[in-house]
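1. Sequence first, predicted coordinates after that:
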Amino acid sequence: MILQLHIKNIALIEDCTVDFGGKLNVLSGETGAGKSIIIDSLGFALGARADKSLIRHGATTASVEAVFDLSDSPMTKKKMVEMGFEEEDSLILFRSMTESRSDIRINGRPAVLSMIKELGATLVDILGQHENQSLLSVSSHIELLDKYGEDAIMPLKTEISDLYRKYKEIDRKLASYGDEATRARRIDILKYQIDEIKAAELTEGEEESLLADRERFRNSEKIVESVGTAAYALKGDDSFSVQSVLSAAMNSLRQSTSYDTRLEELYDRLDSAYVELKDITDELDSYVESFDFDAGSADRVEKRVDLIRSMKRKYGATVTDILSNLEKFEQEYAELTEADDLINDLTAEKEVIYDKLLKKSSLLSQNRREAASELKKELESELSQLGMGGSVFDVKFSSGEEFLGENGYDRAEFLISPNPGEPVRSLSKIISGGEMSRFMLAMKVITSRLDGIQTLVFDEVDAGISGKIGEVVAEKLALVSVGRQVIAITHLPQVAAMSDVHFLIEKSVSNGVTRTSLLPLDEEGVIGEVERLSAGAGAYGTLHARELRKIALAKKSEIRSK
């Protein structure tokens, strides 16, 4: 449920905050006052296209903030968790735009347009002229029918969708094998790749070891020279060496150890150092003597490194990747060499799935036709109450394998005859604006109980309606508002009289600047607005407006007590 809408610099609205209530919220005002701006602003917050022309003249930034209570919106909470947000009982959607950029936030965190669109679809259902046009689109009819009969239809649709996905996967698999000539070419390529990789006899870690050997071979002269120099520095010649210096130091110190035992520890340390240096010297000599620079070995290392790099260019960024791809090549090779058997198995599986698809689609089609029969009865009853008695509603089905897809094999189109004696025809060919508004209202009265959307917005759904039918429309809106929030823009006094919360939309001019504002009405204000709206229909007057309000409240109480 939407709690608050804060609009800033949208069209004629400079800065406006609307605090909505539960149940039936009514918005009314003079023609041209800017009633549609409220709906446009809400739509903008929910992800509608950003129309830069809506930025108020003289302003640089336009913004809308919508605050929602999610206590009864589990679908929205689930979506938020899937998007990485904390599960909360409140939601704040913020969206702003300038001529060059836009900003979107969900509970203060940066977000993208697709997110608020997804959340908006679970929060608010806006019905108006655009939605009328959607209802004229035949492609929407099957979805409305499926929603109506969801208990018998949706489980089957899920099964069919899963089967169809498997069916298409097998199709793609079969297509990947291609014809026999294509398979033969692929087998030749795979065999060459497998043989080449195997012939290379690659092992993980080999490249690193080879690179180390190559570096050693490339610097062999430097290595021998530096090691020899180090060894010579340690052992030197008879005149000077580190060893001779240590030996002399030990001989000098040995003479004094008998006089002071504390010197024994220092002598022992010199002795250990001498032994360690002697060992190091011997190992350095041994290294120089054993150092084997074989030009042939160096050449083999270079060639091996070049081979590995060549293989990496062809088959993977690392040796690990190459070996992994080898496994894939071998698997594909095995599959292709056994392709005939695999193709036969896949073809048989495809036929089984196709048979299941047809059977499930047939059952789905039957359930849809039963749902259509029930929808016909219920919708004709609603239309009769809305002054379209004698209207005939029907659903035309086109079914067959040529339509088979993830939703079965049905095509459905709503047909109507609004006048007795006339044949049913497409909605777009026969239904008038006022009739379309009533048809949409009747459909929403029926389907609103089937989804979890807590806020319904009716944008002048009463267009082209007056008199007694206006009372029925008001009653229907009161009925739909049981258990959910309804926001209705209206020109009917009957709808205004039925309101739980009423806002008057006014346009004013001050210092040459035009502004639209919303004024919440108290009870006297509601009666005054009912009187104003009634004037064009016969001037009820204040007494009649009070009476109309009294009757409407009583009727609303009766509707909600059932």
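-> In hand now; what should we look at?

2. Going by C-alpha atoms from here, please, whenever you check contacts or count neighbours.
-> Noted.

3. Outside of the helix or strand containing I189 itself, list whatever touches it.
-> Here I189, judged by DSSP states H and E, is contained in helix 180-200. Helix 180-200 has contacts (CA atoms under 8 Å, 6 or more residues apart in numbering) with 177, 307-308, 311, 322, 326, 329-330, 333, 336-337.

4. For that helix, could you pull out the residues that count as buried?
-> Neighbour counts over helix 180-200 (16 or more other CA atoms under 10 Å) mark 183, 186-187, 190, 193-194, 197 as buried.

5. With stretch 525-538 instead?
-> In terms of neighbour count (16+ other CA under 10 Å), stretch 525-538 has its buried residues at 526-534.

6. Closest one of these to S140?
-> Closest to S140 out of these is L533 (35.0 Å), distances taken as CA to CA.

7. Once you drop chain neighbours, what's closest to that closest one?
-> Excluding the flanking residues, the one nearest L533 by CA to CA, 6 or more residues apart in numbering is P493, at 5.1 Å.

8. One more: L24?
-> Closest to L24 by CA to CA, 6+ apart is V486, at 4.8 Å.

9. what's the distance between that neighbour and A463?
-> 17 Å (CA to CA, to the nearest Å).

10. Counting neighbours, go ahead and name the busier of those two.
-> Neighbour tally, V486 and A463, criterion other CA atoms under 10 Å: the higher count belongs to V486, 30 against 19.

11. Let me see the contact set for that one.
-> By CA under 8 Å, 6+ apart, the contact set of V486 is 22-25, 455-458, 477, 480.

12. still on that earlier bit, if we only consider the contacts of helix 180-200, which is nearest to S417?
-> Y177 (53.4 Å).

13. mind listing the helices for the stretch 351-500 of the chain?
-> If DSSP state H, counting those that start in this stretch is used as the criterion, the helices of the stretch 351-500 of the chain fall at 427-430, 433-447, 468-480, 493-497.

14. what's the answer for the stretch 51-200 of the chain, then?
-> 74-82, 113-123, 129-136, 141-148, 150-177, 180-200.

15. Could you tell me the angle between the first one and helix 113-123?
-> When you say that, I think you mean helix 74-82. With axes from the mean of the first three to the mean of the last three CA atoms, to 10 degrees defining the directions, helix 74-82 sits at 160 degrees from helix 113-123.

16. try this one next to it:
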Amino acid sequence: MLTELTIRDFAIIDYVSLTLKDGLTVLTGETGAGKSIIIDSIQLLTGARGSVDFVKHGAKRAEIEGLFNVDGNHSVYAKGEEYGVEIDEDGMVVLQRSITHQGKSICRVNGKLVTLGVLREFGKSLIDIHSQHETQSLMDPERHIDLLDTYAAEKLQHPKQEYRKQYEKYRSLQKRYQELSDNEQEMAQRLDLLEFQWNELEEAHLSPKEDEELMEERNKLSNFEKIYSGLNDTYEALYGEQKGMDWVSHAMMSLEATSDYDENYQKMSDELSNAYYVVEELTFRLSTEMEALEFDPERLNEIEERLDEINRLKRKYGQSVEEMLEHKNKVEEEIDEINNKDSFLSKLEAEINDVSEDLLLEAQHIHDIRSEAAKELVGAVHEELKDLYLEKSVFDVKVEKRKGGKESPVMNGRQVALNSNGVDEVRFMITTNPGEPLKPLHKIASGGEMSRIMLALKQIFSRHQGITSVIFDEVDTGVSGRVAQAIAEKIFKISVNSQVLCISHLPQVAAMADTHVQIQKNITDNTTKTNAKELDHHEKVEEVARMISGAELTETTLQNGHELLNLAESFKAKV
């Protein structure tokens, strides 16, 4: 849930800090007070495109910051892993967005700088914003299949995983088949290129780890003088009259003379003797190593030339000799495929057919699950619509197999188009008038009807989507009376499963609020500022009464406000 929202120098807002709570928070105020500006700021916080027009006049930048608390199973953790954003076990996520007066946008998630696209990905997993003119995923036909799959997530999880494994394999085989089936001229050109690469690598006579061994040898030859000097100084310090070994030998004999008097002295004498013989062996190795050292400038030149050749090949074929050898093997395989194209095409075609059969079985299984889930969803939506006085409306979910082209696989006698989601096309259809045909959901004209249908769907999907917060921006426009009361009740029910922030002009909705915030616009010294104030019970009664009457408060309007609040509390106690 969104727990803290801070806005600075945004539009007509100088500074506003809101502490938001669980349940239903309703924002009310006069038209133009700045309610929708607060929603605009949240949209920017979650990745909407910005503009310098949002920066308050005279300010250098507009800043919005939101603190979210999520549980340990929330999808935002997966987003954090995907984009390298650390999210602690306490489940705190901080989104930050600033827009400078020059138009530069800066985005952060938990303090890490991210792109606008990444901020948008986090925002989508935390907040769902719905307005009268922006229905987002519920009204987007392309998203209907995702919503249906969310509704049937438990049943579809494993089948979709199996399908996508097969689908990736199918696509990979198709791509290879297409590459081999290209025209003869392209194949000839490809073969020439591959043979050139293979010959170049073959003539180089590369061996594994050759580059590492050559660099090590070059390092020794390039530093011959330093190495010889170091070895010689070490040897001279140890070996010779009155040098290190003589003194260690003297110490060894002195300690050995005392070893009969104490067991500890004996142990120390033995340790010193062992050390002496170890160092003595080292001096012999130093001598041998110095005798073997030889500076060969011709060999150094050979190494440099060989490394230059290897580095030239690295720029074309890989970062190491191992990668280049692996590339050579792949090139050899592809040359063999092209030279024996007909044989490989037959083999690939048989493999594609086998994978296609398995893929179509998985797609059919998913189609059957979706069809059953669609029937359940239709029943659930009709129940919700009844509560919203749309009992005569007919809602339907069309799950149809997409028509394929000539090269598409055949399912049940017809060619179908496959994608990563299967073979299905899902559309939400509805008619609100008896006798009228079903139409796509997004083509419904009435704003009031659209609001109620959207709320019915939100009520169902809010239990499945895992969205932290749902925001409604004047979705109750164009309704009144018993429909307004039904919408208020539905918005409250949604807030049982998700935090809801709602801008409303309906007293029925305001009365349902767990938290009521009044937005006010003040003009001081020719400067317009927007302020937000959380109302106590008495102030809430007055605000609801003012919303009912639209005029000055009287005893009658205050009484009406009390009654509406009491009715709301009675309803909330039953939910």
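-> Looks like it came in fine. Please read these numbers as outputs of a predicted model, since none were measured by experiment.

17. follow-up on the earlier one: which residue in the second structure lines up with the residue nearest to L533 of the first structure?
-> Matched to the second structure by TM-score structural alignment, P493 of the first structure sits across from P507.

18. Now for that match: which residues touch it?
-> 544-545, 547-548.

19. Tell me which of these persist in the first structure.
-> Among the contacts of P507 of the second structure, the ones still in contact in the first structure (both residues aligned by TM-score structural alignment, their matches' CA atoms under 8 Å) are 544-545, 547-548.

20. Any chance of these in TSV with distance to A350 of the second structure and secondary structure as columns?
-> Shown next, in TSV, are these (distance: CA to CA, whole Å; DSSP: H, G, I helix; E, B strand; the rest coil):
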residue	distance to A350 of the second structure	secondary structure
V544	72	helix
A545	75	helix
M547	72	helix
I548	73	helix
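
21. Spatially, which two of these are the most separated?
-> V544 and I548 (6.3 Å).

22. Mutual contacts of the two, please.
-> Common neighbours of V544 of the second structure and I548 (CA under 8 Å, 6+ apart) are 507, 561.

23. Tell me who's in contact with the residue nearest the centre of the second structure.
-> The structure's the second structure has its C-alpha centroid closest to K79; by CA atoms, centre = their mean the separation is 3.5 Å. The neighbours of K79 of the second structure, taking CA under 8 Å, 6+ apart as the test, are 85, 121-122.

24. What number of residues are in the vicinity of N340 of the second structure?
-> Using other CA under 10 Å, the number of residues around N340 of the second structure comes to 11.

25. Also G32 of the second structure?
-> Using other CA under 10 Å, G32 of the second structure has 12 other residues around it.

26. and it, which of the three is it?
-> coil (DSSP: H, G, I helix; E, B strand; the rest coil).

27. Quick check: chain neighbours aside, which residue is closest to G316 of the first structure?
-> I322 (4.9 Å).

28. before we move on, back to that, so which of the contacts of K79 of the second structure is the most crowded?
-> The member of those surrounded by the most neighbours (other CA under 10 Å) is F122, with 23 neighbours in all.

29. aligned partner of it in the first structure?
-> Aligned counterpart of F122 of the second structure in the first structure: L119 (TM-score structural alignment).

30. so its match makes contact with P74?
-> No - the criterion here is CA atoms under 8 Å, and L119 of the first structure misses it with P74 at 11.3 Å.

31. distance of the residue nearest to G316 of the first structure from I416 of the first structure?
-> Taken as CA to CA, the span from I322 of the first structure to I416 of the first structure is 66 Å.

32. and if you look at L42 of the first structure?
-> In terms of CA to CA, L42 of the first structure sits 32 Å off from I416 of the first structure.

33. With R425 of the first structure instead?
-> Remark: distance between R425 of the first structure and I416 of the first structure (CA to CA) = 6 Å.

34. And these two? Which one has more around it.
-> Taking other CA under 10 Å, R425 of the first structure and I416 do not tie; I416 has more neighbours (22 against 19).

35. Show me what the more buried one lines up with in the second structure.
-> By TM-score structural alignment, I416 of the first structure lines up with I430.

36. what does Q385 of the first structure give?
-> Residue pairing (TM-score structural alignment): Q385 of the first structure is matched to D387 of the second structure.

37. Without its sequence neighbours, what residue ends up closest to that match?
-> Here the residue nearest D387 of the second structure, using CA to CA, 6+ apart, is A486, at 6.5 Å.

38. Return the residues in contact with that neighbour.
-> Applying CA under 8 Å, 6+ apart, we find A486 of the second structure in contact with 387-389.

39. so which of the contacts of helix 180-200 of the first structure comes closest to E264 of the first structure?
-> Sorting the contacts of helix 180-200 of the first structure by how near they are to E264 of the first structure, with CA to CA, puts I308 at the top with 59.4 Å.

40. What's the local residue count around that closest one?
-> There are 20 residues near I308 of the first structure, going by other CA under 10 Å.

41. same check, this time on T524 of the second structure
-> T524 of the second structure has 8 nearby residues by other CA under 10 Å.

42. Looking for the alignment partner of it in the first structure.
-> Alignment note (TM-score structural alignment): T524 of the second structure maps to S510 of the first structure.

43. For M83 of the first structure, see how far away that match is.
-> Distance, S510 of the first structure to M83 of the first structure, by CA to CA: 45 Å.

44. Likewise for T281 of the first structure?
-> As judged by CA to CA, T281 of the first structure and M83 of the first structure stand 68 Å apart.

45. Could you do L211 of the first structure as well?
-> Look at L211 of the first structure and M83 of the first structure: by CA to CA, they are 47 Å apart.

46. List of residues touching stretch 424-433 of the first structure?
-> With CA under 8 Å, 6+ apart as the contact definition, stretch 424-433 of the first structure has outside contacts at 136, 392-394, 413-418, 463-464.

47. can the kept ones among the contacts of P507 of the second structure go into JSON lines with extra columns for distance to E304 of the second structure?
-> Below are those laid out as JSON lines (distance: CA to CA, whole Å):
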{"residue": "V544", "distance to E304 of the second structure": "86"}
{"residue": "A545", "distance to E304 of the second structure": "90"}
{"residue": "M547", "distance to E304 of the second structure": "86"}
{"residue": "I548", "distance to E304 of the second structure": "89"}
